[in-house]
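J.: Based on what follows, work out the 3D shape:
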Amino acid sequence: MDTVIVLFNRDLRTHDHPALAAACENARQVVPLFVLDPALPAGHRSAFLSECLADLRRSLRERGGELVIRRGDPVAETVRLARRISAQAVYASSDVSTLARRRQRRLAEACEQSRMEFRGFPGVTIVAPDALRPSGGGDHYRVFTPYWRAWSAHPRRETLKAPDMVHVPDGLEGGLLPDSDHEPSVLFRGGETVARERMRQWLKHCVEDYADGHDDLAGNRTSRLSPYLHFGCLSPLELESTAVNGDAFVRQLCWRDFFHQVTAAFPRINRDDYRSRGQEWRTDSGAAQAWKEGMTGVPIVDAGMRQLLTENWMHNRARMIVASFLVRRLRLDWRVGADHFFEMLLDGDIANNYGNWQWMAGTGNNTRPNQTVNHIRQAKRFDPDGEYVRRYVPELCSVPKRAIHEPWLLPAGVPGYPQPLVSMD
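T.: The predicted structure follows:
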């Protein structure tokens, strides 16, 4: 084969990239392509995305290649470029969201009409979403524990090295990297290079302590690799294969795969109840806004929400606490919270974000749909000294620890801090 286009989406890396590796093996020339779709603005993720693309371009140039960047409809731009360079095939990593599947279907149809081959490849997950089926029937696992057993026993594909060389056609214009209206994240710099160094340090120094430390709200004992997994700067398979003595951490990677296979079977997970249980949600725009701004009057909830506002990331335990507070105490629709998370989080994707929100709301895969997270107990257990709260809610820096854990003890009139939105009985 002479020329293959590799269309990058949520797979912005060179290591363990099955589509890129196959293209380099099968074709004389390979054109890595990323299409910026103006219909899908990156928002708070735009600066991170720009850094990811710049790093990917550097990596490809080091191998003699180039990252070609175009703007417009991804299918139309891919086909336009393919015709211009007389490509014989388009390769891409498969994904599970409604948008991704529609794009892949349109691309396959357009390639067929242009007499080009189209191939979808794994790489977004460790185990392909359609690889496992329950023994009792059904197209996907609805409960995590049996999925975990099947997932753990399933054979893995080979982890692939980055290609030594990427040969692109002569005279092909790369295009401009995207600008961003948002400041780059101080905590998360985008790109495979940063991601791989973070992965090495995490696996070397921290992964063995994950089971004991990942719920410590004030500590820095989670991997913070989720933005890099979301953008595909890291291969989840490579991460799993190198996480020696990291069973608890690998289980979290399995949760990621679990929600991807749920989304593949139920693509409207971001809009419709996976399991409708007849909940009646309140409409209260004021309460919703107070929650978004971290002004509910409940310190542990407000700390989590302000961490999201300042870092575009939130500790995993805090995510559970603030989500449960929204749906159980404020009784607001889970979509209000899930959409806000999706907009703000660097790691916000369809499968994990909406799957986890539906889990907390009782409309998803939780086998205990009425489960409530007691935010007071959670604060006492996972932020016992109030360090996490004080870090993100500075109004409470001088407030005694007991009052931080028990908001009804907060003195009236703490400057700038509201009374609790709901009764604390």
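
J.: CA only for contacts and neighbour counts going forward, please
T.: OK.

J.: Now do the helices in the stretch 151-300 of the chain.
T.: 192-205, 210-213, 226-230, 236-242, 247-265, 285-293, 299-311 (DSSP state H, counting those that start in this stretch).

J.: Could you give the separation of the helix or strand following the last one from the chain centroid?
T.: The element immediately downstream of helix 299-311 (helix or strand, assigned by DSSP states H and E) is helix 316-324. Its chain's C-alpha centre lies 16 Å from the corresponding centre of helix 316-324 when counted by C-alpha atoms, centre = their mean, to the nearest Å.

J.: What residues of stretch 290-297 count as buried?
T.: Buried residues in stretch 290-297, counted by 16 or more other C-alpha atoms under 10 Å: 290-292, 294-297.

J.: Could you dump the helices of the stretch 151-300 of the chain into TSV with distance to residue 113 added?
T.: Output for those, formatted as TSV (distance: least, C-alpha to C-alpha, whole Å):
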stretch	distance to residue 113
helix 192-205	35
helix 210-213	50
helix 226-230	32
helix 236-242	34
helix 247-265	26
helix 285-293	47
helix 299-311	45
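
J.: Going by distance to residue 68, which of the buried residues of stretch 290-297 wins?
T.: Using C-alpha to C-alpha, residue 292 is the member of the buried residues of stretch 290-297 that lies nearest residue 68, at 38.0 Å.

J.: How far off centre is the top strand by length along the chain?
T.: If you go by DSSP state E, the chain has its longest strand at strand 29-36. Centroid displacement of strand 29-36 relative to its chain, using C-alpha atoms, centre = their mean, is 23 Å.

J.: I'd like to know which elements the following helix or strand past it is packed against.
T.: Later in the chain than strand 29-36, the nearest helix or strand by DSSP H and E is helix 46-62. Applying 3 or more C-alpha pairs under 8 Å, 6 or more residues apart in numbering; DSSP states H and E, one finds that helix 46-62 makes contact with helix 192-205.

J.: buried stuff in the helix it packs on?
T.: Those would be 192-196, 198-199, 202-203, for helix 192-205 by 16+ other C-alpha under 10 Å.

J.: between that helix and helix 46-62, how big is the angle?
T.: 100 degrees (axes from the mean of the first three to the mean of the last three C-alpha atoms, to 10 degrees).

J.: Tell me the gap between stretch 305-317 and the middle of its chain.
T.: Using C-alpha atoms, centre = their mean, the offset of stretch 305-317 from its chain centre is 14 Å.

J.: Can you list the buried residues in that stretch?
T.: In stretch 305-317, counting by 16+ other C-alpha under 10 Å, buried: 305-309, 311-315, 317.

J.: Quick check: residue 5 vs residue 34, distance?
T.: From residue 5 across to residue 34, the span is 10 Å (C-alpha to C-alpha, to the nearest Å).

J.: Next, the structure of the following sequence, for comparison with the previous one:
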Amino acid sequence: MPTAAVALFTADLRLHDNPVLHGASGGADAVVPLFVRDGGIGSAGFDVPNRRAFLADCLADLDAGLRRRGGRLVLRSGDVVEQTCRVAHAAGARDVHVAADVSGYAQRRTARLRAALAADGVRLHVHEGVVTALPPAAVTPQGKDHFAVFTPYFRRWSATGLRSPLAAPRAARVPDGIASEPLPHSAGVPGTSPGLAGGGERAGRRALSGWLGGGLDGYADRQDDLSLDGTSRLSPHLHFGTLSAAEVVHRARGHGGAGAEAFVRQLAWRDFHHQVLAARPDAAHADYRTRHDRWRRAPREAEAWRAGRTGYPVVDAAMRQLRHEGWMHNRARLLVASFLTKTLYVDWRVGARHFLDWLVDGDVANNQLNWQWVAGTGTDTRPHRVLNPLVQARRFDPDGDYVRRWVPELAGVEGRAVHRPWLLPGRALPGHYPEPIVDLAEGLDRFRTARGLR
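T.: Modelled structure (predicted):
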């Protein structure tokens, strides 16, 4: 009698190097490639326009790839556990395959799924190392469940072998009679950023090939340059799993050079944050290391920060890039997070929520733990460091090109003067650009006092 298995896609929307699809296809005569639009994700505030549009592209591309192999994607909406059990029953499947994930929500979902399937006599296979390059528990310090400092983690991570990438399946036969909802369309999603990039595995693999053949060699020297934007921009594809982190590491290492080493280090940071969250799921909303902060309630200043109207051009450029593209340069993310949490002394959760509202790569592990790293409540070994936006602008946007690209009011200001427009001759700022909302020295003094550093 023919056998069937379900491949439940989550953050692994790809055919290449997908242990979930490989496991389901290899252990049965037919496979049901299933994606459930999770109602719980929406109620938790993670179903936002930019990620919804990118997801629609990913699902359409995944379905097209499966159809080229004789299959199709089955789409359902609602509770993941309930819908997966229904599909497994309809297909007569005795096995369901899914990727391990690290958030508290994902861990609870997997536990519920295992119990519900077991009650129906169906086995759940949870595959590690699908969402990250290394599984979160692959390297741990002696006597502890996770690394709290990146450098020793990176040493162990670098010395640990990665699994070999898997080929995409040649065929994907789906049992007859399995109903599916229509696929969504990205063009119909209101509220998306006008410069949002397209999603899908084919787009991700093209971007990776272009990166390896172009920008990777200069990455070590250009990764922080705001105007050149010498970054890979692969983070949305890693978030949605249209690219495999393990395959990206393998291919970058195969390319070699200083740029590849610096790039792989950034991929290790992604794994580092995932292993922290796997061990401490509450770090998604609570301080990893409390500093007993009594954050300021400053709604007008926080709104000026969100709108890119702080009066500090490099901060405003970054915040406007976020709204226009649904993406922000990594150096800029650090800069604007430091400005909010330390110069304005506003709770990191305010900034993390805004980022999740707009970032197409908005990821619980990386977003929340990067915000905590900058705020000094996370894993940074220098928790009280403050990034001065003027110093950062001179260093990483020396000619002001990044600012002029995103702050059109200052497009006519030449050279480095664009970073301090309030010092230009005459009292009126160009294009009604705002005065600074805070004096940097006063903000620094307030922060140091609040942290007991005075």
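
J.: Post the TM-score for the overlay when you can.
T.: Taking TM-score structural alignment, normalised by the length of the first structure as the basis, the two superposed chains have a TM-score of 0.97; 424 aligned residues with a C-alpha RMSD of 1.4 Å.

J.: ok, of the buried residues of stretch 290-297 of the first structure, which one's closest to residue 121 of the first structure?
T.: residue 292 (37.9 Å).

J.: Now do the same for the closest one: its match in the second structure.
T.: Under the alignment (TM-score structural alignment), residue 292 of the first structure pairs with residue 306 of the second structure.

J.: ok, residues contacting stretch 393-401 of the first structure?
T.: 299, 302-303, 306, 385-386, 389-390, 404, 410, 414-417 (C-alpha atoms under 8 Å, 6 or more residues apart in numbering).

J.: ok, now stretch 290-303 of the second structure?
T.: By C-alpha under 8 Å, 6+ apart, the list of residues contacting stretch 290-303 of the second structure reads 310, 340, 344-347, 376-377, 437, 450-451.

J.: got a list of what the residue nearest to the match of residue 292 of the first structure when sequence neighbours are not counted touches?
T.: Leaving aside its sequence neighbours, residue 306 of the second structure sits nearest to residue 319 (C-alpha to C-alpha, 6 or more residues apart in numbering; 6.4 Å). Neighbour list for residue 319 of the second structure: 305-308, 328, 336 [criterion: C-alpha under 8 Å, 6+ apart].

J.: Now, the contacts of stretch 393-401 of the first structure that are in helices?
T.: The helices, defined by DSSP state H, take in 299, 302-303, 306, 389-390, 404 from the contacts of stretch 393-401 of the first structure.

J.: Go through those and say which is closest to residue 104 of the first structure.
T.: Using C-alpha to C-alpha, these come closest to residue 104 of the first structure at residue 306, 37.0 Å.

J.: how close does the spatially closest residue to the closest one that is not a sequence neighbour sit to residue 183 of the first structure?
T.: Nearest residue to residue 306 of the first structure, sequence neighbours excluded (C-alpha to C-alpha, 6+ apart): residue 294, at 5.4 Å. Noted for residue 294 of the first structure: a distance of 21 Å to residue 183 of the first structure, by C-alpha to C-alpha.

J.: and what of residue 283 of the first structure?
T.: 33 Å.

J.: now do residue 351 of the first structure
T.: Taking C-alpha to C-alpha, one finds residue 351 of the first structure at 26 Å from residue 183 of the first structure.

J.: likewise residue 339 of the first structure?
T.: Residue 339 of the first structure is 22 Å from residue 183 of the first structure, by C-alpha to C-alpha.

J.: Ok, residue 362 of the first structure next?
T.: 36 Å.

J.: Could you check which of those two is surrounded by more residues?
T.: Using other C-alpha atoms under 10 Å as the criterion, residue 362 of the first structure and residue 183 rank with residue 362 on top: 26 against 11.

J.: Map that one onto the second structure.
T.: Checking TM-score structural alignment: residue 362 of the first structure goes with residue 376.

J.: repeat for residue 215 of the first structure
T.: Aligned partner of residue 215 of the first structure by TM-score structural alignment: residue 224.

J.: Tell me who's in contact with its match.
T.: 230, 330-331, 396.

J.: Ok, residue 46 of the first structure next?
T.: Here residue 46 of the first structure is in contact with 179-182 (criterion: C-alpha under 8 Å, 6+ apart).

J.: at 6 Å instead, please
T.: When contacts are counted by C-alpha atoms under 6 Å, 6 or more residues apart in numbering, residue 46 of the first structure is found next to residue 180.

J.: And it, how far from residue 182 of the first structure?
T.: 7 Å.

J.: ok, and the closest non-adjacent residue to residue 182 of the second structure?
T.: Nearest to residue 182 of the second structure is residue 75, by C-alpha to C-alpha, 6+ apart, at 7.2 Å.

J.: so the one you found is in which element?
T.: Here residue 75 of the second structure is assigned to strand 74-78, by DSSP H and E.

J.: Touching that strand from outside, list them.
T.: Outside strand 74-78 of the second structure, the residues touching it (C-alpha under 6 Å, 6+ apart) are 33-39, 180-181.

J.: How about stretch 179-191 of the second structure?
T.: 49, 53, 56, 74-76.

J.: Need the max-distance pair from those residues.
T.: 49 and 74, at 22.2 Å, using C-alpha to C-alpha across the contacts of stretch 179-191 of the second structure.

J.: which position in the first structure aligns with residue 207 of the second structure?
T.: Residue 207 of the second structure maps onto residue 198 in the first structure, by TM-score structural alignment.

J.: Tell me which residues of stretch 143-155 of the second structure come out buried.
T.: Quick answer for stretch 143-155 of the second structure (16+ other C-alpha under 10 Å): 145-148, 150, 153-154.

J.: Sorry, wrong one. I was asking about stretch 78-97 of the first structure.
T.: In stretch 78-97 of the first structure, counting by 16+ other C-alpha under 10 Å, buried: 78-79, 81-82, 87-97.

J.: according to the alignment, it goes to what range in the second structure?
T.: With TM-score structural alignment as the criterion, stretch 78-97 of the first structure aligns to 84-103.

J.: Tell me, how many residues neighbour residue 183 of the second structure?
T.: For residue 183 of the second structure, using other C-alpha under 10 Å, the count is 15.

J.: Can you tell me what it aligns to in the first structure?
T.: By TM-score structural alignment, residue 183 of the second structure lines up with residue 177.

J.: any idea how far its match is from residue 46 of the first structure?
T.: In terms of C-alpha to C-alpha, residue 177 of the first structure sits 11 Å off from residue 46 of the first structure.

J.: returning to that earlier point: count of neighbours near the residue nearest to residue 182 of the second structure?
T.: 20.

J.: Where does residue 119 of the first structure fall, secondary structure wise?
T.: strand 117-121.

J.: For that strand, which outside residues touch it?
T.: Contacts for strand 117-121 of the first structure (C-alpha under 6 Å, 6+ apart): 19, 89-94, 108.
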